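Visitor: For reference, the sequence and a predicted model appear below.
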Amino acid sequence: MELYPITTKIRAYWETISTSYWFIPACLMAVSVVLCSLCLALVQRASIPGWLLAFFPIVTQSGAQQLLSTLATSIITATSIAFSMTLVALVMASSQFGPRLLRTFMLDKGTQVVLGVLVATFLYCLISLHHLSSITQNEDALSIISASSAILTILDVVCIIYFIHHLAKFIQADEIIYRCFSDFLGDIDSLLPRPEDQPDERPLTEELAVRTSFSITLFSECNNYVQTINYRELINRNPDIIAGLEVFVRSGDYVAVGDPLITFYGRGEISKEMVNKYRKCLVFGRQRTPVQDPEFAVSQLVEIALRALSPGINDPYTAITCLDRLTSACVIMHDREFPANCVVNTSTNIWLLRRTFALASVINTAFDQVRQAGESHMAINLHLMHCYKTLKNHLDTKYHPLLKSHAKATMYLASKQTFSDKEQDELDQANKRFLQTA
């Protein structure tokens, strides 16, 4: 389920809702209540044609009551088992892949829909059972209610079979890594919007961002993470008063009470009341989100790799898979344009100076910790050199010194380990191939 909201605040709220286990089940429960109410209102005046009697056999009131009671009991039991399996999977994911990977599990719509269908069917049977005593004369209505409940129960059985298969597949390391990478691909347009999506903005050199003497600073009133910042709204409001803004935080930063957020430079005096209205342009929360934070998705893959390289797990193959995905993520981000540090709105002439993300910082986030954690694994060192070589083939030459520094750091950490002559020769050859890459 995708949503393309108008404002960054709605997008942040949707991120919270989409990673919950209550939203889709609550929607399906509401649909179940409406469907059951319509069914009860119609079936009391309904009659079954003769050719449908094979599918809707005539049942008595006591038979319908017993059937609905049995179905409701069975479904709520299956629901509790499904919830238990989900919690077990979450515990396993938290211990093996890291607690921040729980977001990927909770974002899975398959699990949310299965849980929603189960509780919605239970609610349908419960409401039908409650109104069953009011249907005394029309046996056809009893048959329709019983048959519809049985059909929903068959659907539940199919959902449970799918759920077991889905959960067994979902807890595999390769699948988790692929889901994290897919989430990154789905968020790339909001992380790094294309210039044509912002036609009224153009880059500006910092020297042209003139700081006036009329300035006022907006300070933080909470201790939370910055989740999203509505930059477009910041440079569109009050052009007759605001000349420019300097934003000191970016998405993913943690701020404490009293930390400076934005400094406004005006064409005249700026009131505190007007400045306080700009707080709505920043959304804070208890945790980081991937809405405007390119390093968030990268950090998730890094966390899986670090867990895999820990002494308790010692799974370098999972770490190698993470390195492949991290390399692909860096190549994809290289093809997108990162936001400029300083921009100006061509309509309002308000300039904006901000801290932004850069591909160099993303590369450092992707490989620094994995290199340090995998220094004793020759397979990791060799694959790191392969990743640097791949990036050198795809990235602009301005990033080659950075990649060279990463390769040099990998060779230095490997030299401090005790490897055989054969393994050291393989690493030297990998370094030679990297240096010879055009």
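Guide: Here it is on my side, so go on.
Visitor: For the rest of this, base every contact and every neighbour count on C-alpha atoms.
Guide: Noted.
Visitor: Packing partners of the helix or strand where I188 lies?
Guide: Per DSSP states H and E: I188 is located in helix 173-191. Judged by 3 or more C-alpha pairs under 8 Å, 6 or more residues apart in numbering; DSSP states H and E, the packing partners of helix 173-191 are helix 102-106, helix 294-308, helix 316-334.
Visitor: how much distance is there from the longest one to the middle of the chain?
Guide: Read that as helix 316-334. On the basis of C-alpha atoms, centre = their mean, to the nearest Å, helix 316-334 sits 18 Å off its chain's mean C-alpha point.
Visitor: Next: the shortest one.
Guide: Computed by C-alpha atoms, centre = their mean, the chain-centroid distance of helix 102-106 equals 8 Å.
Visitor: now swap in stretch 102-113 and tell me
Guide: For stretch 102-113, the distance to the chain centre is 10 Å (C-alpha atoms, centre = their mean).
Visitor: now the helices: where do they sit in the stretch 101-250 of the chain?
Guide: For the stretch 101-250 of the chain, the helices defined by DSSP state H, counting those that start in this stretch occupy 102-106, 109-131, 139-170, 173-191, 231-234.
Visitor: CSV for those helices, including mean neighbour count?
Guide: Listed next are the helices of the stretch 101-250 of the chain as CSV, based on neighbours: other C-alpha atoms under 10 Å:
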stretch, mean neighbour count
helix 102-106, 18
helix 109-131, 22
helix 139-170, 18
helix 173-191, 17
helix 231-234, 16
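Visitor: Let me have those in JSON lines, extended by distance to E269.
Guide: Formatted as JSON lines, the helices of the stretch 101-250 of the chain follow (distance: least, C-alpha to C-alpha, whole Å):
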{"stretch": "helix 102-106", "distance to E269": "45"}
{"stretch": "helix 109-131", "distance to E269": "51"}
{"stretch": "helix 139-170", "distance to E269": "57"}
{"stretch": "helix 173-191", "distance to E269": "35"}
{"stretch": "helix 231-234", "distance to E269": "18"}
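Visitor: Structure two is appended below for comparative analysis:
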Amino acid sequence: MQPWLIPTIYAATSITAGFLLPRLEAKFVAHSLNLSTSSAQAYLSAVASGMMALTGIVFSIAFVLVQFNAIVYSPRLVVWFARDRLLFHSLGMFVATFMYSLATLAWIDRSGIEGVPLISAATVAVMLVASVLMLSQLVQRLNNLQITRVLQILGDTGRDVIRSTYGSPQRSAAGQADEGHRQTPPDSFALVVRHRETPQAVTSIDVQRLVACARMIDGVILLECAVGDTLLLGTTILRVHGKAPADVEKQLRTSVHLGEQRTFEQDPKFALRLLVDIAIKALSPAINDPTTAVQAIDQIEDLLRRLAACDLEACRAFDENGILRVIYQMPTWEDYLALAFDEIRQFGSTSIQVIRRLRAALVQLAGCVGRERVSSVRAYLDHLDSSIERSGFDPQDRAAAHIEDRQGLGLSRRQEESNASPDRRTDQIGRTTS
């Protein structure tokens, strides 16, 4: 459901209830509220006027806070915060309370009708209480804009995406397929599907549906795009090797889901991208907050540790008979490593705190990744050390930057290596991880 439909449904429901409920109550319910007409009108008028004033104040503050924090953290977080469904449910409840109060107010003291409708007045009171609860939840949600909560939410989202992306049966089967079934991709293709619309981002890919299509035509589908790519006019989406009947192109197009912007679905890179954006924004001269960058590296390192335990090479999907059907694109370990650390290393090259935290992250990663990936981590650590040697630090700062510290500037956990040379420490890391 589109978010804008939520307050629309609330408003339509309140208008319908305000039109029907007082009439049904006047016809079938004999009891009325023991309250004077003037008091009831004052009560309903206060609720209606108060709800509109509250709506304007609350949402003005909410959007200002969202915009401010999104500018400070990352512009890509604007939509993430602004599309929070609680925001739309709160708006819908506030508008519904206002409109139903007006409808009940209009029914009081009509010609030929005496008393105050009991059920309608009680409904207004219940909606008012629900609005207060919505307001409290909305204020609590605004607390999530604190930097610690933002980083934690992004980290949790990234962990969920990694679990769903690399833990699904389809992808596990692709990674565990017998080597004898790993056919070579075909050189000739019967159908090439290209993008025909305005620029759009690939939000997700239905691999299982593509496998079914490839099995139906007894062919192989090669995806040329990956989740997170932006497709332009004429960009190749996929290639089909097989019979490729005329009606299969529509099914293939609907298997690649497009949107105006990237989403977290099937895209662990997007969570890393937002965490890196926050880190490098904090390292900008306008903000100059390296501690926030260190906190972002905490979440980034955790995501990389989880990715290190996944089969990142599972880029082929097979049908139930073990026949290759779909070849898709996924990031490699080196892609994740570069995305996570390159920009932070570049923008944080003048911060000893950031450099020490990066060294600690790389040293810890070198100790938990497999043998096939440890060489990439060691090469990146060597690159970081060479960057320190080329930096403008004086000898004392350069020596301090070579010490790995999980707090950046807090606790040097490798005290026994503090006085060792960078080359010697790198050799020791290589020996312990080999």
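Guide: Yep, it's here. Since the model is a prediction, treat every value here as computed from it, not as a measurement.
Visitor: which of the helices and strands packed on helix 173-191 of structure 1 sits most buried?
Guide: Comparing these by mean neighbour count (mean count of other C-alpha atoms under 10 Å), helix 294-308 comes out on top with a mean of 23.
Visitor: Next up, identify which helix or strand I287 of structure 2 is on.
Guide: Using DSSP H and E, no helix or strand contains I287 of structure 2.
Visitor: What's the match for it in structure 1?
Guide: Counting by TM-score structural alignment, I287 of structure 2 lines up with I313 in structure 1.
Visitor: my guess is its match meets R307, correct?
Guide: Yes - if you go by C-alpha atoms under 8 Å, I313 of structure 1 and R307 touch, sitting 7.1 Å apart.
Visitor: got any residues that touch both of the two?
Guide: Q96 (C-alpha atoms under 8 Å, 6 or more residues apart in numbering).
Visitor: returning to what we had before: quick one: closest of the helices of the stretch 101-250 of structure 1 to I216 of structure 1.
Guide: Distance to I216 of structure 1, taken as C-alpha to C-alpha, is lowest for helix 231-234 among the helices of the stretch 101-250 of structure 1, at 14.6 Å.
Visitor: Where in structure 2 does that closest one align, residue-wise?
Guide: So helix 231-234 of structure 1 is aligned with residues 207-210, judged by TM-score structural alignment.
Visitor: now swap in stretch 73-89 of structure 1 and tell me
Guide: Using TM-score structural alignment, stretch 73-89 of structure 1 pairs with 49-65 in structure 2.
Visitor: compared with structure 1, how much does the matching stretch deviate?
Guide: Per the superposition on structure 1, stretch 49-65 of structure 2 and its aligned residues are separated by 0.9 Å on average (mean C-alpha distance after the TM-score superposition for structure 1).
Visitor: and that stretch, how far out from the chain's middle?
Guide: 26 Å.
Visitor: Okay, buried residues for that stretch please.
Guide: 51-52, 55, 58, 62 (16 or more other C-alpha atoms under 10 Å).
Visitor: Distance to A30 of structure 1 added to the helices and strands packed on helix 173-191 of structure 1, as CSV?
Guide: Formatted as CSV, these follow (distance: least, C-alpha to C-alpha, whole Å):
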stretch, distance to A30 of structure 1
helix 102-106, 21
helix 294-308, 34
helix 316-334, 40
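Visitor: Which residue ranges of the stretch 251-400 of structure 1 form strands?
Guide: 254-255, 260-266, 282-285, 342-345, 351-353 (DSSP state E, counting those that start in this stretch).
Visitor: Could you verify my assumption that F163 of structure 1 touches V114?
Guide: Yes - counting by C-alpha under 8 Å, F163 of structure 1 does reach V114; the two are 6.8 Å apart.
Visitor: one step back: please identify which of the helices and strands packed on helix 173-191 of structure 1 is closest to N341 of structure 1.
Guide: Taking C-alpha to C-alpha, helix 294-308 is the member of these nearest to N341 of structure 1, at 15.5 Å.
Visitor: Excluding chain neighbours, give the residue nearest to P25 of structure 1 in space.
Guide: Once flanking residues are discounted, P25 of structure 1 sits nearest to G116: 3.6 Å by C-alpha to C-alpha, 6 or more residues apart in numbering.
Visitor: where's that neighbour relative to A78 of structure 1, distance?
Guide: According to C-alpha to C-alpha, to the nearest Å, G116 of structure 1 stands 12 Å off from A78 of structure 1.
Visitor: what does G258 of structure 1 give?
Guide: In terms of C-alpha to C-alpha, G258 of structure 1 sits 51 Å off from A78 of structure 1.
Visitor: Run through who's touching stretch 24-31 of structure 1.
Guide: So stretch 24-31 of structure 1 is in contact with 112-113, 115-117, 119-120, 123, going by C-alpha under 8 Å, 6+ apart.
Visitor: and which of those residues is nearest to I188 of structure 1?
Guide: Nearest member of the contacts of stretch 24-31 of structure 1 to I188 of structure 1, counting by C-alpha to C-alpha, is Q112, at 24.2 Å.
Visitor: so what's that closest one up against?
Guide: Counting by C-alpha under 8 Å, 6+ apart, the residues that Q112 of structure 1 touches are 21-22, 24-25, 106.
Visitor: try 10 Å
Guide: 18-25, 105-106 (C-alpha atoms under 10 Å, 6 or more residues apart in numbering).
Visitor: Of the residues you listed, which belong to strands?
Guide: Judged by DSSP state E, the contacts of Q112 of structure 1 include no members of strands.
Visitor: and the two most separated of those?
Guide: Between any two of the contacts of Q112 of structure 1 (C-alpha to C-alpha), the greatest distance is 15.8 Å, for P25 and F105.
Visitor: what residues are up against the nearest residue to D315 of structure 1 once chain neighbours are set aside?
Guide: Distances taken as C-alpha to C-alpha, 6+ apart put A308 closest to D315 of structure 1, at 4.8 Å, once the chain neighbours are dropped. A308 of structure 1 sits next to 96-98, 173, 302, 314-320, 322, 373-374 when contact means C-alpha under 10 Å, 6+ apart.
Visitor: go on, R196 of structure 2?
Guide: 231-236.
Visitor: Can you tell me what it aligns to in structure 1?
Guide: For R196 of structure 2, the aligned residue in structure 1 is E221 (criterion: TM-score structural alignment).
Visitor: could you measure its match against G258 of structure 1, distance?
Guide: From E221 of structure 1 to G258 of structure 1 the distance is 6 Å (C-alpha to C-alpha).
Visitor: Also S420 of structure 1?
Guide: From S420 of structure 1 to G258 of structure 1 the distance is 55 Å (C-alpha to C-alpha).
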